[in-house]
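Undergrad: Next one to model:
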Amino acid sequence: MHSSYKWIVLFGAFIIYLFDALEIAILSFALPAVSQEFGLEPVQAGLLATATLLGMGFSGPIMGWLADNRGRKFALIVCLIVFIALTAAIYVVPNFGVFIVLRFVAGLGLGGVWSIISAFVVETWPPHQRGKAVAFVLASFPIGGVAAAQLATFMMPNWRLMFLIAGLSAALPLLIAIFLFKESAVWQEERAKREPGENANLNELFKPGIARVTIFASLVATAAFVAYYGASTWLPSYLETERGLEPHAVGQFMTWLNLGMFAGYIVFGWLADKIGKKNALLIAMFGSGVLMPLYGIVTDQSVLLWLGPLYAFFMTFAGLFGSYLGELFPTRIRATGAGFTFNVGRGISAFAPMILGGVAAATSFAAGLVVAGLVFLLGGVFLLFLPKAPSDVKAVTETSTLKGVKTDA
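TA: This next block holds a predicted model:
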């Protein structure tokens, strides 16, 4: 395959995941107006976010199986069509119940994109560049959040039209997937080795030798996403109600926070290729675990302004998961394994906003951030039980071998 194709995959995947992030983030900006129109209490409104995350949780095994058995490109196109159609359909949603169903089904498409584009990049880029490549692609997530904020600025309170525009605009990544992406050559090679009618299945994730990886990778992802969604859902409320920021200032703080996260994705992607994907992920998890509670304790607004991007800088686990988790599973079940572990975490995290909201109700939002930080630290402990990425082990071995080779002067 021509070397220029890897760049098509890189930038195409960046755009695709940016739109995926936009479709996920846009709900939070619409909730106030949606709640007003349908007369929803906060708990009911929160169910819309829960439904989305649950759909994303189920998407891991479903879309991962599809990608491993029917092809990366086919599964990616299915994901995009699902979330385009279901997001645009919200324009005519008649009631709250239908809204929940639409968000759940849209989540099936939204959640599947991550594992598929991660597999595309892992199977297209050489091992020594995968960390940077995958992290760059997944760095589009905070940019998608910024795009959602800007779209909301222009469209709200017309939330119906906002969902319609967001859904239809995702035709761009769909066209990229259809016309620019080729089926993964690595997947095709592995698929050709199977017996006719033989498919990879979910049971393979729990076979001896793989089960341990599946379990601990799921625990790491669960801890990371519970902490992330539990905290990020309430960050605007924390800044406004407990730290006295005006609503427009909250938007500025969140923009800087997302930019800090974007920078972190890029730097940690580079770091992953230098010190290993697992080591970089450990730094990210423990860094988030230390700085998030600090963000909850600080009361000075000027300190919060610069501390936000700093703590978000370390919150790059999703980008590192892309290259790390994908390598922990063989090609045959790569999308299934990475998608399952990643989205199990996202699915369970659907309940995190309610749990940390309960903590906040009993104590404070600041206390909720401290709890979230402790959960990040727990995820770092779980990570210690996982192996290094195979490409990192190979790189270390090759480096050691080269150091032992004497050359003629």
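Undergrad: hey, let's count contacts and neighbours off CA atoms from now on
TA: Noted.
Undergrad: could you check the distance from T87 over to F104?
TA: Going from T87 to F104 by CA to CA, to the nearest Å gives 11 Å.
Undergrad: now swap in K6 and tell me
TA: Counting by CA to CA, the gap from K6 to F104 is 33 Å.
Undergrad: When those two are compared, which one has more neighbours?
TA: For K6 versus F104, neighbours defined as other CA atoms under 10 Å are more numerous around F104 (25 against 19).
Undergrad: Assess the claim that that one and L54 are in contact.
TA: Yes - in terms of CA atoms under 8 Å, F104 counts as a neighbour of L54; the distance is 6.6 Å.
Undergrad: before we move on, back to that, quick check: neighbours shared by T87 and F104?
TA: By CA atoms under 8 Å, 6 or more residues apart in numbering, T87 and F104 have no common neighbours.
Undergrad: so what does the helix ranked longest in the chain touch, helix or strand wise?
TA: Within the chain, and with DSSP state H defining each element, the longest helix by residue count is helix 5-38. With contacts taken as 3 or more CA pairs under 8 Å, 6 or more residues apart in numbering; DSSP states H and E, helix 5-38 sits against helix 42-70, helix 96-122, helix 130-138, helix 140-155, helix 159-169, helix 171-179.
Undergrad: closest to R332 out of those helices?
TA: Closest of these to R332 is helix 42-70, at 6.4 Å (criterion: CA to CA).
Undergrad: Count the residues that sit near L259.
TA: Applying other CA under 10 Å, we find 21 residues neighbouring L259.
Undergrad: swap that for K403, sorry
TA: 9.
Undergrad: residues in contact with L205?
TA: Each residue near L205 by CA under 8 Å, 6+ apart is listed here: A211, T214, I333, G337.
Undergrad: An error on my part: the question was meant for E123.
TA: S184, A185, V186.
Undergrad: List the ones among the residues you listed that fall in helices.
TA: A185, V186.
Undergrad: For the contacts of E123, pick the one with the most neighbours.
TA: Highest neighbour count within these, by other CA under 10 Å: S184, with 18 neighbours.
Undergrad: so it touches V122, yeah?
TA: No - contact criterion CA under 8 Å: S184 and V122 do not qualify, at 10.0 Å.
Undergrad: center of this protein - which residue?
TA: Centroid-nearest residue in the chain: A318, 4.8 Å away (criterion: CA atoms, centre = their mean).
Undergrad: The residue nearest to it when sequence neighbours are not counted: neighbouring residues, count only.
TA: Nearest in space to A318, with sequence neighbours left out and distances taken as CA to CA, 6 or more residues apart in numbering, is L138 at 7.2 Å. L138 sits with 31 neighbouring residues when counted by other CA under 10 Å.
Undergrad: want to put them side by side, so please do this one too:
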Amino acid sequence: MKMGLFTNASTMLMEKSCPIPEPFRAKAGTIFFLAGLFLINFMARFILAPLMPFMEQELHITHAQAGSLFLFMSLGFSAAQFGSGFLSSRLTHRKALILSAISVGVALIGVGFLRSLAAIFPALVLLGLAAGLHIPSALATMTAMVQRQDWGKAMGVHSSAPTLGLVIGPLLVAALVGVISWRTLLLCLGILSLLAGVAFLYFGKGGDFPGDAPKPSALKQIIRLPSFWLIISLFIMALGGSIGLFTVLPLYLITERGLDRTYANTVLGLAQISGFLSALAGGWFADRIGPKRALSILLVAGGASTIFLGVAGDSWLLLFLFLQPAVMGAFFPGGFSALSRIAPTHLRSVVASVAVPIAFVVGAGVFPALYGYLGQTHSFGLAYVLAGSLMLSGPLFAFALRFVEHDQEGC
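TA: Below you'll find the model as predicted:
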């Protein structure tokens, strides 16, 4: 093997103290702990979506400016994911996870105190930087400790965290805003992230091995893989049709469809329950029929439901509000399982630290900005129709994926 592909703080990959992969049941506690960290990590970023009507009113910003908030945050998030390999190779994945949780708390508390849009933009970049350290290290930790045949289950639990966050976030806003300010809500969530990081420091297990910094030799090998670009395209579609869509959905329901703020956030939170349940089932679905088929089916169904979400009349709107997240929530366990199979084991964390940030900055950053622009100049409904149409091409990308023939477990 080429030495350039094995890099960490001071030793080669073969000298890592890697865990012995075990069945999912034996590591379920750690997987759920990681999912809890991811839940808080996600909510810290996307609680802004249901808060956006209140922020628009207080800060006097337009739909386009509101959408751009998520673009700035995604830039920091993606930069951190790309550089996470450098950090985890010098610390360990465990320490990177702790640093992420604590830093997210500090950054979110800072956002809660800021009073101008000009100050909030760089603070959101810092929040994204802190949050972006989680996924590469969590993915490497889970695939190292869990047997390959159970990856779908582990990914299913971990990937259910964002969909659960999409449930809790709007419901929290509906219940608490009016009792406390949106700034106080951010401060409370920031404190929770700090406490979670400290709890993982004392009670969390797993990830006690360094990551691999993305050296040029490893990057050259990755970017030459057609499947690398295919999986990025699939994730862009899924993120743009789920998280990206969610960022402006409260504005769509309130300003374009005329729903009351409290009612809109309540319905939005309840609608995301279907996405949470389907995320848990998504890992089983991908293990059952294979990632390629699962991703194809889910993107076609998700694309169709996204289109109908943009054009449905009032009597059908509630149906598609519940159906669309159910379909898209099931995508990510199979998506991360597929991502883990397109390159050899020693490049797995490098692939995640490069592919996910590229997809995220487009799907959860550029897409919300475009949604906001189209919502201001035309309509949010048109934006959803265009996004759904793009997702219908998903099977062309999914079936072209090529997996490593002899996949390996461990780190």
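Undergrad: re earlier: if you compare the helices and strands packed on helix 5-38 of the first structure, which one is most tucked away?
TA: Among those, helix 130-138 has the highest mean neighbour count (mean count of other CA atoms under 10 Å), at a mean of 28.
Undergrad: For I283 of the first structure, pull up the helix or strand it's in.
TA: helix 277-297 (DSSP states H and E).
Undergrad: name the helices or strands packed onto whichever helix or strand comes after that helix?
TA: Later in the chain than helix 277-297 of the first structure, the nearest helix or strand by DSSP H and E is helix 301-314. Using 3+ CA pairs under 8 Å, 6+ apart, the elements in contact with helix 301-314 of the first structure are helix 247-275, helix 277-297.
Undergrad: JSON lines please, covering these and showing distance to I348 of the first structure.
TA: Output for these, formatted as JSON lines (distance: least, CA to CA, whole Å):
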{"stretch": "helix 247-275", "distance to I348 of the first structure": "23"}
{"stretch": "helix 277-297", "distance to I348 of the first structure": "18"}
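Undergrad: Could you single out the most deeply buried of these?
TA: Burial of these is given as mean neighbour count (mean count of other CA under 10 Å); helix 277-297 ranks first at a mean of 22.
Undergrad: so that helix aligns onto which residues of the second structure?
TA: The alignment of helix 277-297 of the first structure onto the second structure (TM-score structural alignment) spans residues 291-311.
Undergrad: Tell me roughly how far the matching stretch lies from the first structure on average.
TA: With mean CA distance after the TM-score superposition for the first structure, stretch 291-311 of the second structure departs from the first structure by a mean of 1.7 Å once superposed.
Undergrad: Excluding its own residues, what touches that stretch? List them.
TA: With contact meaning CA under 8 Å, 6+ apart, stretch 291-311 of the second structure is reached by 237-238, 241, 285-286, 317, 320-321, 323-324, 327-328, 330-331, 334-335, 337-338, 380-395, 398-399, 401.
Undergrad: Of these, which count as buried by neighbour count?
TA: Buried residues within these, counting neighbours by 16 or more other CA atoms under 10 Å: 237-238, 241, 285-286, 317, 320-321, 323-324, 327-328, 330-331, 334-335, 337-338, 380-385, 387-395, 398, 401.
Undergrad: quick one: which of these sit in helices?
TA: Those of these mapping onto helices are 237-238, 285-286, 317, 320-321, 323-324, 327-328, 331, 334-335, 337-338, 380-385, 387-391, 394-395, 398, per DSSP H.
Undergrad: Now do the same contact list for the aligned partner of W7 of the first structure in the second structure.
TA: The alignment partner of W7 of the first structure in the second structure, by TM-score structural alignment, is A28. Shown in contact with A28 of the second structure (CA under 8 Å, 6+ apart): A154.
Undergrad: One more pass at 6 Å, please.
TA: Contact analysis of A28 of the second structure by CA atoms under 6 Å, 6 or more residues apart in numbering lists nothing.
Undergrad: I'd like the distance between it and M145 of the second structure.
TA: According to CA to CA, A28 of the second structure stands 10 Å off from M145 of the second structure.
Undergrad: Please apply the same query to I232 of the second structure.
TA: I232 of the second structure is 25 Å from M145 of the second structure, by CA to CA.
Undergrad: L39 of the second structure now?
TA: In this view, L39 of the second structure and M145 of the second structure are 21 Å apart by CA to CA.
Undergrad: Those two: which is more packed in?
TA: Between L39 of the second structure and M145, counted using other CA under 10 Å, the more crowded position is M145 (25 against 22).
Undergrad: what's the closest non-adjacent residue to the aligned residue in the first structure for that one?
TA: Following TM-score structural alignment, the counterpart assigned to M145 of the second structure within the first structure is T124. Spatial nearest neighbour of T124 of the first structure, excluding adjacent residues (CA to CA, 6+ apart): K6 at 5.8 Å.
Undergrad: Let's verify the match of M145 of the second structure: helix, strand, or coil?
TA: Of the three states, T124 of the first structure takes coil under DSSP: H, G, I helix; E, B strand; the rest coil.
Undergrad: what comes up buried for stretch 229-242 of the second structure?
TA: Buried residues in stretch 229-242 of the second structure, counted by 16+ other CA under 10 Å: 229-242.
Undergrad: which bit of the first structure covers it?
TA: Mapped onto the first structure using TM-score structural alignment, stretch 229-242 of the second structure covers residues 215-228.
Undergrad: What of stretch 97-108 of the second structure?
TA: Counting by TM-score structural alignment, stretch 97-108 of the second structure falls onto residues 76-87 of the first structure.
Undergrad: To what extent does the matching stretch diverge from the second structure after superposition?
TA: Averaged out, stretch 76-87 of the first structure is 1.4 Å away (mean CA distance after the TM-score superposition for the first structure).
Undergrad: what's that stretch in contact with?
TA: Applying CA under 6 Å, 6+ apart, the contact partners of stretch 76-87 of the first structure are L102, A106, G109, F163, G167.
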